[in-house]
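K.L.:
starting from these lines, generate the structure:
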Amino acid sequence: MAKAVATKAGFYGAKRVQPGETFEVQDGETGNWFEVEEEEAPKKKRGSSSDTAPSELV
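P.N.:
Okay, the predicted model is just below:
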């Protein structure tokens, strides 16, 4: 499920959604009265060796 924010009043399922309200939609769902929020990427662990090249460790 993805989160969406209503830009205009509308219906999703049997629920009336007002502008500014946040609600859940099925993945891949689109509409002209709401915008799907981007999910935040998981944060990298601190000190991970994958984000520092070996030449930078000197």
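K.L.:
for the rest of this, base every contact and every neighbour count on C-alpha atoms.
P.N.:
Will do.
K.L.:
just to be sure, Lys3 is in a helix?
P.N.:
No: assigned with DSSP: H, G, I helix; E, B strand; the rest coil, Lys3 falls outside any helix and is strand.
K.L.:
tell me how many other residues crowd it.
P.N.:
By other CA atoms under 10 Å, 15 other residues sit near Lys3.
K.L.:
and it, what does it touch?
P.N.:
Thr22, Phe23, Glu24, Val25, Val36, Glu37 (CA atoms under 8 Å, 6 or more residues apart in numbering).
K.L.:
would you reformat those residues as TSV and include neighbour count?
P.N.:
Supplementary listing: these in TSV, determined by neighbours: other CA atoms under 10 Å:
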residue	neighbour count
Thr22	17
Phe23	16
Glu24	14
Val25	17
Val36	19
Glu37	12
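K.L.:
another sequence for comparison is provided below:
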Amino acid sequence: MTEQEAYQEHIRYAHDTYCRIVIRHASFDAARMLAGGVALIGTTLVPLLSGLFG
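P.N.:
As a prediction, this is how the structure comes out:
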């Protein structure tokens, strides 16, 4: 394996790991929003639209 190939493999691995973490955190946020009816946007708690009209 050349140095170029090793570097490309490292970049692919790092990108895949980053994507897995982002998706995992998004799923936690979605579950939290569904369970509590509140979304955290920045540092402000905002009721979900379904909570406003329900």
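K.L.:
drop the TM-score for these two in here.
P.N.:
The TM-score (TM-score structural alignment, normalised by the length of structure 2) is 0.18; 26 aligned residues with a CA RMSD of 4.2 Å.
K.L.:
follow-up on the earlier one: dump the contacts of Lys3 of structure 1 to a markdown table, plus distance to Phe11 of structure 1 and secondary structure.
P.N.:
Formatted as a markdown table, the contacts of Lys3 of structure 1 follow (distance: CA to CA, whole Å; DSSP: H, G, I helix; E, B strand; the rest coil):
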| residue | distance to Phe11 of structure 1 | secondary structure |
| --- | --- | --- |
| Thr22 | 13 | strand |
| Phe23 | 11 | strand |
| Glu24 | 12 | strand |
| Val25 | 12 | strand |
| Val36 | 15 | strand |
| Glu37 | 18 | coil |
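K.L.:
possible to save these as JSON lines with distance to Ala6 of structure 1?
P.N.:
Below are the contacts of Lys3 of structure 1 laid out as JSON lines (distance: CA to CA, whole Å):
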{"residue": "Thr22", "distance to Ala6 of structure 1": "7"}
{"residue": "Phe23", "distance to Ala6 of structure 1": "8"}
{"residue": "Glu24", "distance to Ala6 of structure 1": "11"}
{"residue": "Val25", "distance to Ala6 of structure 1": "11"}
{"residue": "Val36", "distance to Ala6 of structure 1": "9"}
{"residue": "Glu37", "distance to Ala6 of structure 1": "11"}
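K.L.:
what's the closest of the residues you listed to Ala4 of structure 1?
P.N.:
Nearest to Ala4 of structure 1 among the contacts of Lys3 of structure 1: Val36, at 4.1 Å, using CA to CA.
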